[in-house]
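> build the 3D model from these lines:
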Amino acid sequence: MNIIRNVISELTPIFSANEARAVAIALCEHVTGFSRAQLLSDGTLVLTDEQQQQVSRCIDRLRTQEPLQYVLGETEFYGLSFKVDHRVLIPRPETEELVEWIKNDYKDISCSVIDFCTGSGCIAIALAKNLPEAEIQACDLSEDALEVARANAKYNDANVRFFCADVLSESFADTLEPIDVIVSNPPYVLENEKAAMQSNVLDFEPSMALFVPDANPLLFYEAIGKIALARLKPEGALYVEINRDKGKETVELFRQMGFGFVELRTDLFGNARMVKAIKN
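Okay, the predicted model is just below:
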């Protein structure tokens, strides 16, 4: 327990007691390669000088409020390991529920899926690993993000075709073949919500993947909805993650656009988080 205790003592000024313990365990697992059980049960384990230096460098970065996932260079999503850095958003647990919804709807069904604004590739890759009958594509405006996504697909042995595209471009839909499923977790945080956000998000995660203008909060949903109506096959489905304060507005937008069926779902915390829209 000495390793964990020593690291906790260094982290306590940065985190609450529970957070410091969790971060210390994750940090020591990463640096040493020992399992959580080994670290907690074997009091004779000690860090080498090189490992201690690596831990110290990580703690220095954590003191700047840099997210642990960036410091470690990896995170877990839907039971898979993903490489992450400042070029992509850190995958959130709520997004796993969007993947679960699609997986349940299309399990054992041969279908074509495209993920817009893919970022780290977490949605597309998780679907590729859980929908073996599906053909998966994914796109992003950022070539930097696509570099991370491709590396993650290779790391997870997932068959996903990535390409660069701007979903806000009026000509984008013309480049797509008819498709069964469109999924997206696009930017949806309003500029005026910045004041309530923590610095570990504002200062480190890519703003291009987060924010939309206050005057047009559903900018991406309108654009993606138009693409979906133009390129989804009959009875094809659009799935999106949304701003929890814009659930009713997003549902109403899709209904007014002409989707035949629109469903809003809450996440495990009770927040409006996901919308599914079916093309007639």
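> every contact and neighbour count from this point should use C-alpha atoms.
Will do.
> pretty sure Cys139 sits against Cys164.
Yes: if you go by Cα atoms under 8 Å, Cys139 and Cys164 touch, sitting 5.3 Å apart.
> which one of those two has more residues nearby?
Each of Cys139 and Cys164 has its neighbours counted (other Cα atoms under 10 Å); Cys139 has more, 25 against 15.
> returning to that earlier point: overlap in contacts of Cys139 and Cys164?
Shared contacts of Cys139 and Cys164, defined by Cα atoms under 8 Å, 6 or more residues apart in numbering, are found at Leu146.
> helices along the stretch 151-280 of the chain, start to end?
Taking DSSP state H, counting those that start in this stretch as the test, the helices found in the stretch 151-280 of the chain are 199-202, 219-231, 247-257.
> for the last one, buried residues please.
In other words, helix 247-257. Buried residues in helix 247-257, defined by neighbour count with 16 or more other Cα atoms under 10 Å: 247, 250-251, 253-254.
> neighbours around Asp49, how many?
Neighbours around Asp49, by other Cα under 10 Å: 9.
> how close does it sit to Val31?
12 Å (Cα to Cα, to the nearest Å).
> to compare against the first, here's another:
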Amino acid sequence: MKKVTIIGVGNLGKSILSGLAASDIIDASDITAVDKSKYNLKEVEEKLNISISQDIITSIKGVKWIILCVQPRQLDLVLEEIKDKLTSDQILISTVTGTSIAEINEVVPDNKVVRVMPNTGASKKLSMTCIAANEDVKEELKFVEEMFDTIGRTLIIEERLMQAATVLGASGIAFFLRFLRAMIQGGIQMGFHPHEAQIIAVQTAIGAATLVAKNGTHPEREIDKVTTPQGCTIEGLNEMEHQGLSSSVIKGVMASYEKINTIK
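Model prediction:
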């Protein structure tokens, strides 16, 4: 009942495989990776000691969970290939951006489907994975959470929010990194060597995020702790806001959201 086949061994597929193989919720011998690339398969086989295959049909036989980690343009081809070989008790987990549960069920109407949206933090087991499913998957959802908890943190959301989750959680990696780059550039301008500025800015970013995560506080509470009256921190914050920092970030997030709703 816990056998898993992952179709697609790109960066995300490798991260999910790594998390599952290192966990105690499933045996590595019950995991199969499927990909057309022999190089990708050899890499995960050597590192994780799992089963590999280039044959999708053979790899989904007798498997409860099938995780689809393919590109959007490849999804229809994969579904067409497997649809007549699936049994009704098999559950599909899709990481494919922009394809709804209903659209997948148009091709495989007899199978339960779960949508998940991890991010690239998965490679360091620091993913934020959002999960959505219909009511008919309620009983099985707990194990889906357990699987993706192996690569970070999970959150169950309504499917209507999956596009927003992609922007905030997946595109959000790039947004935070762009701010981090700006911090590094500021450090260089103040006199640090680039590698020194990066060390300071990266560790500061980790510390800031951890304060909010561990303390469960709103960011403004933590900001108040480092802003003294007439100090340099409030001077810098106010200048950033005068230049439109918060407004620019919100506009960027919403522009990304508007764009994702046009992508298919």
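> let me see the TM-score of these two.
Taking TM-score structural alignment, normalised by the length of structure 2 as the basis, the two superposed chains have a TM-score of 0.37; 124 aligned residues with a Cα RMSD of 3.7 Å.
> distance to Leu62 of structure 1 added to the helices of the stretch 151-280 of structure 1, as JSON lines?
Output for the helices of the stretch 151-280 of structure 1, formatted as JSON lines (distance: least, Cα to Cα, whole Å):
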{"stretch": "helix 199-202", "distance to Leu62 of structure 1": "9"}
{"stretch": "helix 219-231", "distance to Leu62 of structure 1": "33"}
{"stretch": "helix 247-257", "distance to Leu62 of structure 1": "34"}
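> between those helices, which gets nearest to Lys129 of structure 1?
Lys129 of structure 1 lies closest to helix 219-231 among those, at 23.7 Å (Cα to Cα).
> elements contacting that closest one?
Packing partners of helix 219-231 of structure 1 (3 or more Cα pairs under 8 Å, 6 or more residues apart in numbering; DSSP states H and E): helix 247-257.
> same for the helix it packs on, what does it pack against?
helix 219-231, strand 261-266, strand 272-278.
> just the ones you listed: most buried one?
Each of these was assessed for mean neighbour count using mean count of other Cα atoms under 10 Å. The highest is strand 272-278, with a mean of 23.
> name the helices or strands packed onto it?
Short answer (3+ Cα pairs under 8 Å, 6+ apart): strand 272-278 of structure 1 packs on strand 232-241, helix 247-257, strand 261-266.
> quick check: angle from it to helix 247-257?
10 degrees (axes from the mean of the first three to the mean of the last three Cα atoms, to 10 degrees).
> may I ask which helix or strand encompasses Ser81 of structure 1?
Using DSSP states H and E, Ser81 of structure 1 sits in strand 80-83.
> now the element after that strand, going C-ward?
Towards the C-terminus, the helix or strand next in line after strand 80-83 of structure 1, according to DSSP H and E, is helix 93-106.
> right, and the helices and strands packed on strand 272-278 of structure 1 - which one's nearest Asn18 of structure 1?
Closest of these to Asn18 of structure 1 is strand 261-266, at 27.5 Å (criterion: Cα to Cα).
> quick revisit: widest-spaced pair of the buried residues of helix 247-257 of structure 1?
For these, the maximum inter-member distance is 11.0 Å, found between Gly247 and Phe254 (Cα to Cα).
> report the buried residues of the strand holding Ser81 of structure 1.
In terms of neighbour count (16+ other Cα under 10 Å), strand 80-83 of structure 1 has its buried residues at 82-83.
> who are the packing partners of that strand?
Against strand 80-83 of structure 1 (3+ Cα pairs under 8 Å, 6+ apart) you get strand 74-77, helix 143-155.
> okay, those, which one's buried deepest?
Most buried of those by mean neighbour count (mean count of other Cα under 10 Å) is helix 143-155; its value is a mean of 19.
> beyond whatever helix or strand Ile8 of structure 1 lives in, next helix or strand please.
Take DSSP H and E as the rule and Ile8 of structure 1 turns out to sit in helix 2-11. Toward the C-terminus, helix 2-11 of structure 1 is succeeded by helix 17-32 as the next helix or strand (DSSP H and E).
> please identify the buried residues of that next one?
Neighbour counts over helix 17-32 of structure 1 (16+ other Cα under 10 Å) mark 20-21, 23-29, 31-32 as buried.
> between those, which is nearest Ile102 of structure 1?
Set against Ile102 of structure 1, the nearest of these by Cα to Cα is Ala26 (30.3 Å).
> so who does that closest one touch?
Arg36.
> any idea how far it is from Val55 of structure 1?
Plainly put, Ala26 of structure 1 is 11 Å away from Val55 of structure 1 if you go by Cα to Cα.
> swap in Tyr239 of structure 1?
40 Å.
> okay, these two: which has more neighbours?
Each of Tyr239 of structure 1 and Val55 has its neighbours counted (other Cα under 10 Å); Tyr239 has more, 23 against 20.
> quick check, that one in contact with Arg265.
No: when contacts are counted by Cα under 8 Å, Tyr239 of structure 1 is not listed as touching Arg265 (10.7 Å).
> please enumerate the helices of the stretch 101-250 of structure 2.
Under DSSP H, counting those that start in this stretch, the stretch 101-250 of structure 2 gives helices at 101-107, 141-149, 162-165, 172-190, 194-215, 219-224, 232-242, 245-260.
> do you know which of those lies nearest Glu43 of structure 2?
Closest to Glu43 of structure 2 of the helices of the stretch 101-250 of structure 2 is helix 141-149 (Cα to Cα; 21.3 Å).
> who's in contact with Leu155 of structure 2?
With Cα under 8 Å, 6+ apart, Leu155 of structure 2 has these contacts: 128-131.
> one more: Ile59 of structure 1?
Listed by Cα under 8 Å, 6+ apart, the contact set of Ile59 of structure 1 reads 10-11.
> just the angle between the helix or strand hosting it and helix 2-11, please?
According to DSSP H and E, Ile59 of structure 1 maps onto helix 49-63. Counting by the same axes, to 10 degrees, helix 49-63 of structure 1 lies at 30 degrees to helix 2-11.
> which residues belonging to helix 49-63 of structure 1 are considered buried?
In terms of neighbour count (16+ other Cα under 10 Å), helix 49-63 of structure 1 has its buried residues at 52, 54-55, 58-59, 62.
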